[in-house]
Each structure stands twice: as structure tokens, then as C-alpha cells.
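Asks: predicted model follows, preceded by the sequence.
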Amino acid sequence: MPGLTLRKQQVSVEEIFHEGGPRVAPPLRRAAMVSVIVNPFAGRYEPDIAPFMETLKPLGLAMARRLVEALGGDPAVVEGYGKGAIVGAGGEIEHGALWHVPGGYAMREILGGAKAIVPSTKKVGGPGARLDVPVTHVNASYVRSHFDAIEVGIPDAPRADEMALVLVMTTGPRVHARVGGLAAADIKGEDGLR
């Protein structure tokens, strides 16, 4: 990817069969991908950082495709998503905000136009920092059963001059979700909320 220096990537898939209650079949699958890149703005203040979002777009698309593949290859099984960034100590929190558009729109495109806003989190942290990435339903943010978070991190990342960019996807609600709210079966699909 031109203009981007990638050091490493990590893909993980978790399968949850039960949470103390009855076993579910198929299991809930939760996938996360982290890409560690050089932060071109580390160590200095740069007033105009927005153009770097264009550089990140191909990475977002590639990561979204890899996550769908990790979950079996069918975008239709993906029901939840989220994104995040950990910026190394030589950067600033705003550098993590550069991931909002390339990460979020990539997942929405790969999933065929998902309607809900992609929840996000970001922070500045050193090697081994962990991030709880929020998850919501891909088409309706008010579907409570899909409110979740996936913890991610890499032991040696991000270094001070790096960023760890994250995308996550899930195949369904929390196992044994039972606290009410809008059900996925009742989504109207009009506004990304309901």
C-alpha cells in the first residue's frame, strides 16, 4: 500500500459456546484484526493530517475482507462490528481519529452497505497496551443484544512511532442475551438506529 509502512498484523477468532447457560449452536464467533503501521506524524505537530485518511482506505478494505474470511467468507453472517486505534506515545489521540473514515466505511462497504454507525474508541498507549473495542449491530445501533466489546492488543505494539489500527466483527448477539430492547428481528433499517 503506497504511503503506508506496515510492520505486522494479527487476526484472532474467538468461539463462544456458552456463558454458563445452555450451549448455543452455532457458537458466537468474534474476530479482531490489528494492523501496526508507522505513524507518519509521530514526534511532531502537523496541522493538516486529514489527507492521510485516503492512504489508509486500502488498508481498511483489506482488513475488512480478511475479517469476513476469518468468519467463513460470507458477509451475511456478520451482525456486529466496531473499530479502534492505539496511538504510540510519540503521537497524539487525533492521529487515531484518522481511522474513523477508512475503517468504518471499509466495513460498511464489504458488508454490503451496513447502516449503523461503526462504534469506535482510541487512546495513546505503549507496547502491550490493550483496547476494548465497542461492538454494535451492523444495521441498528439500538439492538441491545449486540452491545459488546472485544479486547485487543499486541505485546510489542505500538512503539512510540506507530499506530495499531483495529477492526472487529461478530456473528451474532452476546451468548444468552436477555435484557430486552429492540430485537434484531424487528429492525426497520431506516436510520441505522432502529
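Replies: Right, received. Where do you want to start?
Asks: contacts and neighbour counts: CA atoms only from here.
Replies: Noted.
Asks: element containing the residue lying farthest from the centre of the chain?
Replies: Here the centre of the chain is the reference, and by Cα atoms, centre = their mean the most remote residue is Pro22, at 28.5 Å. For Pro22, there is no host helix or strand (DSSP states H and E).
Asks: distance of it from Ala140?
Replies: Distance, Pro22 to Ala140, by Cα to Cα, to the nearest Å: 27 Å.
Asks: and for Ala183?
Replies: In terms of Cα to Cα, Ala183 sits 10 Å off from Ala140.
Asks: more neighbours: which of these two?
Replies: Ala140 (27 against 15; other Cα atoms under 10 Å).
Asks: touching, that one and His146? I think so.
Replies: No. Using Cα atoms under 8 Å, Ala140 is not in contact with His146, being 9.6 Å away.
Asks: comparison target, given below:
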Amino acid sequence: MNIRKIITITENTLTEGGRAVDPQHRVAVVAAVIENPWKGQGFVSDLGPGIEQNASDLGELLAPRVMAALGSAAQAYGKAAIVGLDGEIEHGSALIHTLKFGDHFRRAANATTLLPAVEKRAAAGTVFDIPLKHITDATIRSHHQSIEVRIADAPHPDEILIALAASTSGRPQQRLAALSTEGRK
């Protein structure tokens, strides 16, 4: 795996709706910009060897870094794969939609739910939103949130940007009723 750079972003929300957020809402993102393992190969029918060579190592690299950047227990989490223009969306999906990748984050966050994800093919500097959901119950609405990310020089056409995100709580000042309070008709 050829890594060009690793980026760490943290966001702390101190006020929302004109009121203090207590405790502060913190979101951390850690992204690795890697050379696309399938670059220059044309259409590859079997992505398995590239998954085997890279997915677990990426998860092992990113999961502890995002937890350290968060500095607290995670309550919500998510992931992203942004593929450079010379690659396929399936290349990013192959790396992040496998237990070899995701289980590193689940263990680090003490999580059990599926990791919500965004994946797309885009030019360097594209803006993307990483969706986050609760780490043990994806139906908890207060934790459905997202963080907007932009890395100015990534991904290059032959790269993939892989990112993990975690938050210390649900949305700041959330006040929607629990999903269980809504009756179905």
C-alpha cells in the first residue's frame, strides 16, 4: 500500500442555536490518501487480491488514529471512500465494505452496527459528507449526523481517499422524539 498522506480533522461545536453545547460535541476524521491498488490495470474482474493486500491494513491504520483524535469514547461513526477520476467507485467500495476494514473500527469504538458510508468518484478537492450513526443502535435518531470534508489536493486521478469519522455524541441540541414514539398506520 502506497500512502501519500494522512490527514486528521477535528471539529468542536461549542454553541448551537444560540445556546452552549455541554458537553462539547466533537467530531474527528482521519483520512489516508493511497495509490489506487488497481490503477492502470483496466477492468479487474476479481478485486479480491487488492482487498486482501490493503483493506485490513487501512482499517488497522485509521481506526486507532480516529479514536485518538476524538479523545473520548465514540457514540457515532462512519466511513468514506473517494476514488480519483481514473478509478472506479467499486475500487473504493472494495476497500471499505469488508469486515477486514470495518472490524478494526468496530473494535476500537466498541461498536456493533454497520458503518454508514459514502463513496464516489471525484476530482481532487471535492466536498463530501461522511454520514454517522450510533455505534450500537442505528435507529437512534439523535446520532444521525454528518460531517463535511474536503482535502484540497486529493484524490489525484490514480488515488483513493479513505476516511473514518467518529463523534462523541449525537447532534448538538438534538430534540427529536425517539423513533419508538411514532406509531405506524
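Replies: Yep, it's here. It should be emphasised that the depicted structure is a prediction, and the values quoted were computed from it without experimental measurement.
Asks: and stretch 117-132 of the second structure, what's buried?
Replies: Residues 117-124, 126, 128-132 are the ones in stretch 117-132 of the second structure that count as buried (16 or more other Cα atoms under 10 Å).
Asks: now do the contacts for the residue nearest to the spatial centre of the second structure.
Replies: Residue closest to the average C-alpha location in the second structure (Cα atoms, centre = their mean): Lys79, at 1.9 Å. Under the criterion of Cα atoms under 8 Å, 6 or more residues apart in numbering, the contact list for Lys79 of the second structure reads Ile96, Leu115, Pro116, Ala117, Val118, Ile130, Pro131, Leu132, Ile162, Ala163, Leu164, Ala165.
Asks: distance to Val66 of the second structure added to those residues, as JSON lines?
Replies: Formatted as JSON lines, the contacts of Lys79 of the second structure follow (distance: Cα to Cα, whole Å):
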{"residue": "Ile96", "distance to Val66 of the second structure": "15"}
{"residue": "Leu115", "distance to Val66 of the second structure": "14"}
{"residue": "Pro116", "distance to Val66 of the second structure": "16"}
{"residue": "Ala117", "distance to Val66 of the second structure": "16"}
{"residue": "Val118", "distance to Val66 of the second structure": "17"}
{"residue": "Ile130", "distance to Val66 of the second structure": "14"}
{"residue": "Pro131", "distance to Val66 of the second structure": "15"}
{"residue": "Leu132", "distance to Val66 of the second structure": "14"}
{"residue": "Ile162", "distance to Val66 of the second structure": "12"}
{"residue": "Ala163", "distance to Val66 of the second structure": "9"}
{"residue": "Leu164", "distance to Val66 of the second structure": "7"}
{"residue": "Ala165", "distance to Val66 of the second structure": "7"}
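Asks: returning to what we had before: what residue in the first structure is paired with the residue nearest to the centre of the second structure?
Replies: Using TM-score structural alignment, the equivalent of Lys79 of the second structure in the first structure is Lys83.
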